[in-house]
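Trainee: Provide a 3D model corresponding to the input given below.
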Amino acid sequence: MSTTLNPPETGTESLAVDRSVVNAALDGRWANLRRESRDLCLEPEFRRVSGLSMDDHRERVLEQLHGLVARDAVHRAFPARLGGMDDHGGSLARFEELVVGDPSLQIKAGVQWGLFASAILHLGTEQHHDAFLPGALQLTAPGAFAMTEIGHGSDVAAIGTTATYDPETEEFVLHTPFRAAWKDYLGNAAKDGVAAVVFAQLITQGVNHGVHAFYTPIREVTPEGRAGALLPGISSEDDGLKGGLNGIDNGRLAFDHVRVPRTNLLNRYGDVTADGTYSSSIESPGRRFFTMLGTLVQGRVSLSGAANAVSKMALATAIRYGNERRQFTADDPNSEVVLLDYQRHQRRLLPLLARTYAAQFNHNQLLQRFHEVFSGEFDTDADREDLETLAAASKPLTTWLCLETVQQAREACGGAGYMAENKFTGWHSDMDVYATFEGDNNVLLQLVGKRLLTDYGRSIARMDVAGTVRYVADRAADMTLHRTPLRRAAQSISDFGSAARSALEIREPAVQRELLEERVETMVEAIADALRPAQHASAAEAARLFNENQNDLIEAARAHGDLLQWEAFTEALATIKDADTKRVLTWLRDLFGLVTIERNLSWYLINGRISNQRARTVTSYINRLLARLRPYAVDLVESFGYSPEHVGATIGTGVERTRQEEARDYYRRLRASGQEPVSEKALRDAEKKAQKKAASAR
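Mentor: Down below sits the predicted model:
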């Protein structure tokens, strides 16, 4: 028996969590495909081999990609006439789980089929599909996605590479005019790629029509089907050893007046006739640009899903280990305490567990929305705009959560967590770049913040006179209640002397929703008010005002992402029919909501949204939830569906339990034999007790 420092509350110990029910909810609509992909990663061919050199790691991952092709594992999102199934959501669900085998495998597969081939599919027309997709799908034409430039990063609209049309030869001339316009960080660019989808400023008849994509051969193909020499005008450099993901041959590309046929323009959204006349179905250049980039949103969606997978594996390892590893005695001098029984250990891991559940439920909704848009079920401009905003909100939160989870889980496992065999250090190295992949997280949240401001402006603009009057009156009342001490004082009076009443209120879903929602709304309104003078200001003054409020805008977007996750968790709870399971998951949802509120308590206090009494109750109730959830921590990570074999971390396989049982058995036998040495402390304590007794007798 272990010593229990934080026993669960009476009446909760006998609850039974149905792991299959929880797993079904977590894995979502494409559960079977997720499980198939995880199990594929159990095959030795797809497992990461530690200690490989960079060159050997790259070669192994390339062979793994050929293995995926051989198993028909890459076509699912593509048209049926090309061997696919037009199943966009299912394809992404399978792809995300490849991170179980090796993050380098997941990302290189994403480069080939999620970026290179998908750009051909979504930006090209049927003639491009027929000409270029077979090679991309069968991996006879490994390709790079040449968008990012050294000098502009996330600012794709400002890239320097040009594609100038020559009507005499009916060719585009691709050119890199300066060093900062080199394409960089491109998978398949350093070694394996024979073609690239190159993004460049399309110039024809002296007019720049903005960024468009061009299918561009970059290397010869050898008789063995491998990438050979660079083609004339193409320059390439190897990015070399990176902080992680070294199974991918990232590199740079530059173009010195490289000519490609006019028909290599991926012209779904913009075309050039033989004489150089440009046309597009989308009149606005800005709208056209964002529409083209919006077709590539699946990169952000899949990174979010893969980050969740790593968070789950890290937590599964740390909680399995923490449930077995013992350290320090408490009330029983002969029994050390299991790490997960310590409140601090629970505080480190269980809130991350709650956040990971919330992130996964939110991702399931995002993936569903992605599928609806790309399958054509719901594919209006508004649907695509919503999808882009949701992806831009989700990807930062999940990738940051992954890095935080991996680090905390590593520390929670002590020195064992630092061993490469237990995966944490490798995950940290590989997942670090996910925070800037497919858009820097802060830039993405800024996009979300701008959308929130736009929606706020639209809601104000749609109000009639009566509605405006009511709105002003409501805001005046809000000012009275929240921006003076009156509301805070009233709440303190109602809470005074009744922590139980405060706890009952904050555990109510309506109260949690209100607190999370109100923070977003209040922040957005305050930013909108601060930016209102920019409407009639000079460009320089408008830029200054925006910059002054940029951080607040990003924080508002992050708060919006928290709200989306809480709502997704709550909606998922409604699908759980088993009463015990639902009760445990409700505690976990409450933990997510309350740790989110606790993280932002200063804002709630400063803005009068919560009293000092209730603020203290938030923290105390979190501690109660930790004790309630402790008995079910292992159930909750086992429900992820990642077995110890999937994860591959030695300390997550039960070896620690064996070691601990061996040690405990040794000391039991030693005590039973009567040969256990007496500790100096015990001897001194006995002597003091005897002396005290003798003195008392005198």
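
Trainee: C-alpha from now on. contacts and neighbour counts both.
Mentor: Noted.

Trainee: Count the neighbours of Arg76 for me.
Mentor: As a burial measure, Arg76 scores 20 neighbours (other C-alpha atoms under 10 Å).

Trainee: actually Arg470, not the one I typed
Mentor: 13.

Trainee: hang on, Tyr632 packs against Asp18?
Mentor: No. With contacts counted by C-alpha atoms under 8 Å, Tyr632 stays clear of Asp18, the gap being 10.7 Å.

Trainee: Off-centre distance for stretch 125-137?
Mentor: On the basis of C-alpha atoms, centre = their mean, to the nearest Å, stretch 125-137 sits 31 Å off its chain's mean C-alpha point.

Trainee: next one: stretch 257-266
Mentor: Centre to centre, stretch against its chain (C-alpha atoms, centre = their mean), the figure for stretch 257-266 is 36 Å.

Trainee: can you check stretch 140-147 too?
Mentor: Per C-alpha atoms, centre = their mean, the centroid offset for stretch 140-147 relative to its chain is 25 Å.

Trainee: let's see this one next to it:
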Amino acid sequence: MTDTVVRPEKPSRSKRTPAGGAPAAPASAAEASEARIDVAGVTDLLLGTWADTRREAREMLKDPAFHRVDGLGMDEHRERVLGQLRLLVENGSVHRAFPKEYGGQENNGGNIAGFEELVAADPSLQIKSGVQWGLFGSAVLQLGTKEHHDKWLPGIMSLDIPGAFAMTETGHGSDVAAIGTTATYDPETEEFVLHTPFRGAWKDYLGNAALHGVAATVFAQLITNGVNHGVHCFYVPLRGGDGGFLPGIGGEDDGLKGGLNGIDNGRLHFDHVRIPRTNLLNRYGDVAADGTYSSDIKSPGRRFFTMLGTLVQGRVSLDGAASWASALGLYIAITYATQRRQFDSGAGTNEVVLLDYGKHQRRLLTRLATTYASIFAHDEFLQKFDAVFSGTADSDADREDLETLAAALKPLSTWHALDTLQEAREACGGAGFLFENRLVGLRQDLDIYATFEGDNNVLLQLVGKRLLSDYAKQFKGADAAKLVAYAAGQTAGNVFHGSGLRQLGQAVSDFGSTARSVERGLRAEQQHELLTERVQQMVADIAARLRPAAKLSKEEAAAVFNANQSELIEAARAHGELLQWEAFTDAVDGIEDAGTKRVLTWLRDLFGLGVIEKHLSWHLINGRLSTQRAAAVTSYIDRLCLRLRPHALDLVDAFGYEPEHVRAPIASGAEQARQDEAAAHYDALRESGELPTPEKSAHKR
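Mentor: A predicted model of the protein is given here:
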């Protein structure tokens, strides 16, 4: 039996879209029947600058040898992932970022793009390979010199030297500058003595540390001639040929975790372990045979951030992997929602497809919009990363911008992934709770992404400080006239917003159809204005509250900053959302196909208005929106969801995933087959006259 509602007359270009079943918003049915997206074109857009590399990786990952096997014990899972790393080497998939003289391609952006795709196979594989080549190997490459490269890179690339990245300590995670492990230079033997002085200084949560690592890049406080020159990185052998720890080195297995149990995370500690002076990765700081320290970067603080900045690719890859994990979760949930039926409409018709319910559209399509925004922002981010690491745009300012982007986007995408995978799981009911349908496994594995490479709130605080710094630069060296003009503008702005003049103007323009008013008045320019002004106003307000701290003691100033910390982190989050909106808009502006442009504009509007709705109280308090227009934002979001409903399958098909990547029975067509079987059963009963009469109908006779 066919559905009572009909899809737009113009057929979808998606090969998976079933006929019928999706109502369009009455106000936009004509538009919906005209516009359909070019699925292949949108796939190209989403795969981004390194689309060819992503396709190459996805083709490789069709091989079941790379797939996560549910139900494996921790030990079996660890050994399987180690074997998968060897397969990556055999396929030449780990060499992209390394120098050509060692068999690499010096393709930094492509390396990250290919690496991110591993999340669809098994997040444990993605992260363990990231430990080996993106952290351990990258530390040797980025912090070492040619002597180190010649000695260790070939073995790292071939996996003959599995290694750990020993930065984090039990007592210090995000605060790397305060780690307790020391490396004290002994000029008599020309050796560094690595030591863990207390339990909190144990290196912790390290991939490859529990079992497989034979060496580690260890971060420690470099001390020579009685002076602590801050955190530096050292190459330290860990295990001998028998797999046991070398003398003076100890450790523990972290054991079973909340996810990523294919990785052998563990702890390390050092008891006066001696390593040669030349094992210091000395690109940015060196110690001569007599113990004299030297560095081209005189400022200890700048030197520290330069060294850590070379390892920013971890945050870059987490941002992309989280975005694509969200895409995979939505592919599964939205596919299922277009096939699974539940409850009839009350008119005696067929049960209703889940995605035809308004709440289901709200819970999935809004997150789909955010996922698109996150993917588009990530590609711009990845371009910036490639430019810095290739040397085409590698100034101090470029590196600072890259670090700020990383700290702004990684929190948003990883939080979004957790939220999306949980909502997708719930949206699939009991089927979503089955491991075979991927959602619970992805949710478990992605959990740690929110604190990998820095706790998300700490990262956003770094962004907030950068925003304050840039804000302060506006007034550095400003003359009295400029400051007076700024003050007058602030006063005028406060009077304007605080007096309700803007609200009054909006109320007049909103008189009549608020829906039409919002549609006219909150398109691209107005969305951008609201999102931008929110960041600017929040930063200005925080700066004003922090200004008196300059005249206070350090303790009092710290208390003032602490009182404003939450607002600063929220401003940074608003900044990240603005970056995502702008990236989405840039992508839409570059689309030539009219139907695709229209649908993706609706999706961009859904993202932008969703962000505005989330912060409606702020916009109301600060007079940026009238109460009437604020109320209409929500209803317009619902209309956008209806408008996008016919395009839902096309939009997830555009992620470009094939059955081998999805591997979720509820997204395979099995549910549609079940529904068809049930419909055929009742049709046969009805035609034979054997269909029992419902009790309610029988009583009416």
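
Trainee: A strand includes Val310 of the first structure, no?
Mentor: No. Going by DSSP: H, G, I helix; E, B strand; the rest coil, the assignment for Val310 of the first structure is helix, not a strand.

Trainee: so who does it touch?
Mentor: Val99, Val100, Cys402, Val406, Trp427 (C-alpha atoms under 8 Å, 6 or more residues apart in numbering).

Trainee: 6 Å instead?
Mentor: Under the criterion of C-alpha atoms under 6 Å, 6 or more residues apart in numbering, Val310 of the first structure has no neighbours.

Trainee: Please enumerate the strands of the stretch 51-200 of the first structure.
Mentor: 143-146, 162-166, 171-175, 183-186, 195-204 (DSSP state E, counting those that start in this stretch).

Trainee: Just send the ones you listed back as a markdown table, with mean neighbour count and distance to Thr291 of the first structure too.
Mentor: Formatted as a markdown table, the strands of the stretch 51-200 of the first structure follow (neighbours: other C-alpha atoms under 10 Å; distance: least, C-alpha to C-alpha, whole Å):
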| stretch | mean neighbour count | distance to Thr291 of the first structure |
| --- | --- | --- |
| strand 143-146 | 29 | 17 |
| strand 162-166 | 25 | 20 |
| strand 171-175 | 23 | 22 |
| strand 183-186 | 26 | 22 |
| strand 195-204 | 24 | 14 |
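
Trainee: Tell me which residue of the second structure matches up with Arg475 of the first structure.
Mentor: Matched across to the second structure, Arg475 of the first structure falls on Gln490, judged by TM-score structural alignment.

Trainee: how near is that match to Trp602 of the second structure?
Mentor: Distance of Gln490 of the second structure to Trp602 of the second structure, given as C-alpha to C-alpha, to the nearest Å: 35 Å.

Trainee: got it, and Ser668 of the second structure?
Mentor: 28 Å.

Trainee: for His77 of the second structure, same thing?
Mentor: Using C-alpha to C-alpha, we find His77 of the second structure at a distance of 43 Å from Trp602 of the second structure.

Trainee: Looking at these two, which is more packed in?
Mentor: His77 (22 against 19).

Trainee: Tell me who's in contact with whichever residue in the first structure pairs up with the more buried one.
Mentor: Correspondence of His77 of the second structure to the first structure, assessed by TM-score structural alignment: His57. By C-alpha under 6 Å, 6+ apart, His57 of the first structure lies in contact with Gly247.

Trainee: Point to the residue nearest the middle of the first structure.
Mentor: By C-alpha atoms, centre = their mean, the first structure has its centre lying nearest to Thr398, at 2.6 Å.

Trainee: if I line the two up, what does it land on in the second structure?
Mentor: That one, Thr398 of the first structure, aligns with Ser413 by TM-score structural alignment.
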